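Peer 1: Just a sequence and a predicted model for now, questions to come.
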Amino acid sequence: MIKITAKRVYVKMVHGLGAIARRIGILGWLERRQDRRSFHWVRALFAIYDVDQMIALDVPWWTYRAIDAVDQFLKERPNAAVFEFGSGASTIWLARRAGTVHSTEHDKDWFDLMQSRIILYPGIHLTYVPTDATLSQDPLYHSQKEAYADHSFENYVKEIAKTGQKYDLIVIDGRARPACLHVAKNCLTKDGMIVFDNTKRQRYDIAIRQSGLAATHLAGMTPSLPYRDKTTLLHVTPTDGHNV
């Protein structure tokens, strides 16, 4: 609870400072120089938990190193099919670079907010999948996040399989992430890639190690965060049986 309160205080303080920085011209000065990574990161600090600012800055909430790697991956696949667990600024960023983006969202308020943001992108298919009406008997689908301790996400996780499609890129940045990885790896094209965000959290280590996928850990600065984080990219290995 203390951690949540501190986070809210920090976000409110940064947004207040951002409003002042906008009035006196600092944000505009930074925006004119955002082609340089350091300036972009400083500007993005004021955009924490502000989806519209993040969309304007044209970045997802992954480490910059991961952003660069995925950007290059999609440049080589301009019509890529993408599936995303958890919507946000990344949904728009992906739609600007891929053929189609299927995104699933568990939060109704956030789902409603995103509707007006995706209207200009016909390639985005956003689906609302609430927490399970009845707690799943399989602990794999239980959330490890304290706020969702009494909820499960089996329907949410299995939404990707319901599409009956293979994806070039799958982004795991929502709820029940180990379960998402367990299901998503079977929905990946043979040369596809999974983006697993916030892997600095130790609770994701076992799921990644047991996935059988080759992992590239990209630690570093992240848009809007004042500290280093880690995003992991996962690929099917030549000896892995998935999608072959």
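Peer 2: The structure has been received and is ready for your questions.
Peer 1: C-alpha from now on. contacts and neighbour counts both.
Peer 2: Noted.
Peer 1: What's the first helix or strand after the helix ranked longest in the chain?
Peer 2: When the chain is parsed with DSSP state H, its longest helix is helix 2-23. The helix or strand immediately downstream of helix 2-23 is helix 26-31, counting by DSSP states H and E.
Peer 1: ok, residues contacting that following helix?
Peer 2: The list of residues contacting helix 26-31 from outside it, by CA atoms under 8 Å, 6 or more residues apart in numbering, reads 18, 21, 22, 39, 40, 42, 43.
Peer 1: follow-up on the earlier one: only the buried residues of the longest helix of the chain, if you could.
Peer 2: Of all the residues in helix 2-23, those buried under the rule 16 or more other CA atoms under 10 Å are 11, 14, 15, 18, 21.
Peer 1: this is the comparison structure:
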Amino acid sequence: MKKQGSYSTLFKPRILYGLLSLSIKGYFVEKGWINSYLTKQALDTSGNPIPWLTYSFLDFISGRLKSNFKLFEFGAGNSTLYFSEFVASVKSVEHDEDWFNKIRPLLPNNVNMEYVNLGENYSSTIFNEDESYDIILVDGRQRVDCCKKAVQKLTSQGVIILDDSERAKYKEAFDFFKDNGFRHIPFTGIAIGAIHHKSTSIFYRDNNCLEI
């Protein structure tokens, strides 16, 4: 078992000073983490929506997205709004009907979002259109199965992004990607509004669209 800290350390002047400093300057303020944590929304420093992914991943992909990319995502939300600004089109599927109805009025014209009940072949909805995608984001339910389906709908240069990839239950997806010739990079660390360790992983092959 990993050693954990104790609340008694909070009373040490140096620790207390450091924690208070984090709320007014430094990395957490510069990234907008403080505002996201307080409001329970994924926002940058200017209040714009950003995906609930790790900051290290967002730093990496910034500047690599291209205006001709087609993106598919399992799980809609702030990621939909964020990516739609940089790519040609976004196709999203969402299983939560209340959430679907909440964000639908906010979507730009280059987004096609579909509500899909989990009992209605959720992971297979990626086959509903005769389209291949440059980027597929797996950040909804049934993630292992979604990863397996996603491989069949990638362009020759396409990549797959799996969020929360630190979770042991997604190991099957890692094994599947490896067996199918994919390598991966885990972007670990702090995520938007989260205080625990997280990871967002990219699975890619040679000559991929992100030039890895």
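Peer 2: That came in fine, so what should we check first? Only a predicted model underlies this, so the values are computations on that prediction, with no experimental measurement involved.
Peer 1: between the buried residues of helix 2-23 of structure 1, which is closest to residue 106 of structure 1?
Peer 2: The nearest member of these to residue 106 of structure 1, counting by CA to CA, is residue 11 at 22.7 Å.
Peer 1: And the closest one, what's its match in structure 2?
Peer 2: Residue correspondence to structure 2 (TM-score structural alignment): residue 11 of structure 1 is left unmatched.
Peer 1: could the contacts of helix 26-31 of structure 1 be laid out in a markdown table, adding distance to residue 78 of structure 1?
Peer 2: Formatted as a markdown table, those follow (distance: CA to CA, whole Å):
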| residue | distance to residue 78 of structure 1 |
| --- | --- |
| 18 | 35 |
| 21 | 37 |
| 22 | 35 |
| 39 | 28 |
| 40 | 25 |
| 42 | 30 |
| 43 | 29 |
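Peer 1: re the thing from before, what's the longest helix of structure 1 packed up against?
Peer 2: helix 26-31 (3 or more CA pairs under 8 Å, 6 or more residues apart in numbering; DSSP states H and E).
Peer 1: From the chain's centroid, how far away is the helix it packs on?
Peer 2: Relative to its parent chain, helix 26-31 of structure 1 has a centroid offset of 26 Å by CA atoms, centre = their mean, to the nearest Å.
Peer 1: buried ones in that helix?
Peer 2: Of all the residues in helix 26-31 of structure 1, those buried under the rule 16+ other CA under 10 Å are 27, 30, 31.
Peer 1: Please apply the same query to stretch 188-197 of structure 1.
Peer 2: In stretch 188-197 of structure 1, counting by 16+ other CA under 10 Å, buried: 188, 189, 190, 192, 193, 194, 195, 196, 197.
Peer 1: so which of these comes closest to residue 67 of structure 1?
Peer 2: Nearest to residue 67 of structure 1, judged by CA to CA, of the buried residues of stretch 188-197 of structure 1 is residue 195 at 9.8 Å.
Peer 1: which residue in structure 2 lines up with the closest one?
Peer 2: Under TM-score structural alignment, residue 195 of structure 1 pairs with residue 161 in structure 2.
Peer 1: Can you verify my assumption that that match contacts residue 186?
Peer 2: No. Applying CA atoms under 8 Å as the test, residue 161 of structure 2 and residue 186 come out as separate, 9.8 Å apart.
Peer 1: tell me the centre residue of structure 2?
Peer 2: Centroid check for structure 2 by CA atoms, centre = their mean gives residue 53 as the closest residue, at 4.1 Å.
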